[in-house]
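>>> Got a sequence here, can you build the structure:
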Amino acid sequence: MNVVEDNPAQHRFELPIDASHEVAAAYYRMDGDQVVLTHTIVPKRFSGQGLGSQLARGTFDAIRSSGRKVVLLCPFMAAFYARHPEYADIVATETQND
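A predicted model of the protein is given here:
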């Protein structure tokens, strides 16, 4: 199992996909100390293999370990959270600038 890593230079969490040198990515922007997840991409040829869920779980775990909160603007990440309420402790209901 590959590990999700934060790539702050690209503003995304990345999940490497085998030896293909491709990544599944969860894009974000920072709002103070909150991570605002905006968009998730899994290369089409890898869809249906559970990579999106693996990316989501790794992203949520990385945010939790950083002590930050997450805002879910990305529909995929919001749907993942709806199925995994164990991440309620890190989900913010609005951005800090609201």
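>>> C-alpha only now, for contacts and for neighbours.
Noted.
>>> Just give me the longest strand of this protein.
strand 22-31 (DSSP state E).
>>> Whatever helix or strand comes next after that one versus strand 22-31: what angle between them?
Moving toward the C-terminus from strand 22-31, the next helix or strand (DSSP states H and E) is strand 34-41. Inter-element angle recorded for strand 34-41 and strand 22-31: 150 degrees (by axes from the mean of the first three to the mean of the last three CA atoms, to 10 degrees).
>>> before we go on, could you also do this sequence so I can check it against the first one:
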Amino acid sequence: MSDITVRHNPERSRFEILDRGNVIGKAAYQDYDGGASPQRIFYHTVINEEYGGQGLAGKLAAVALDATVQAGTGIVPVCPFIKKFVAKHPEYSDSVVAVAPAHLEFLETALASRARA
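Predicted coordinates:
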């Protein structure tokens, strides 16, 4: 497991976890600027099935959330995994922004336009 790394891939709006350079999971987000300050809506986290049960989703989430906080960006936890993760890790509580209907509408529109592209 020493070849496991996490990287930010802003061009694809996601953080990726890799094994020997191959993407084995991701935490997808959409940046949102409709709030009082910049926010990042995390909407999907997944680890390839064969890598399950190794704590990799938690490692991915920690790196993604730490980078988001360091950037001064709020965390909007739409993804069920990220929502549970921030609930278990109070160090993120000052950066968590409650999910609002505006976030969901923005996310739906953004993902639909990305699907058409």
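>>> one step back: so which bits of the longest strand of the first structure are buried?
Buried residues in strand 22-31 of the first structure, counting neighbours by 16 or more other CA atoms under 10 Å, are found at 23-28.
>>> mean per-residue distance, it to the second structure?
By mean CA distance after the TM-score superposition for the first structure, the fitted strand 22-31 of the first structure averages 1.1 Å away from its aligned residues in the second structure.
>>> Show me what that strand is packed against.
strand 12-17, strand 34-41, helix 51-66 (3 or more CA pairs under 8 Å, 6 or more residues apart in numbering; DSSP states H and E).
>>> again, 7 Å this time
Applying 3 or more CA pairs under 7 Å, 6 or more residues apart in numbering; DSSP states H and E, one finds that strand 22-31 of the first structure contacts strand 12-17, strand 34-41.
>>> Can you tell me what residue 66 of the second structure aligns to in the first structure?
Mapped onto the first structure by TM-score structural alignment, residue 66 of the second structure lines up with residue 61.
>>> And that match, how far from residue 6 of the first structure?
Relative to residue 6 of the first structure, residue 61 of the first structure is positioned 11 Å away (CA to CA, to the nearest Å).
>>> just residue 23 of the first structure next, same as before
In this view, residue 23 of the first structure and residue 6 of the first structure are 12 Å apart by CA to CA.
>>> So which residue is dead centre in the first structure?
Nearest to the centroid of the C-alpha atoms of the first structure, with distances taken as CA atoms, centre = their mean, sits residue 59, at 3.9 Å.
>>> so it sits right up against residue 12, yeah?
No: look at residue 59 of the first structure against residue 12 with CA atoms under 7 Å: they stay out of range, at 9.4 Å.
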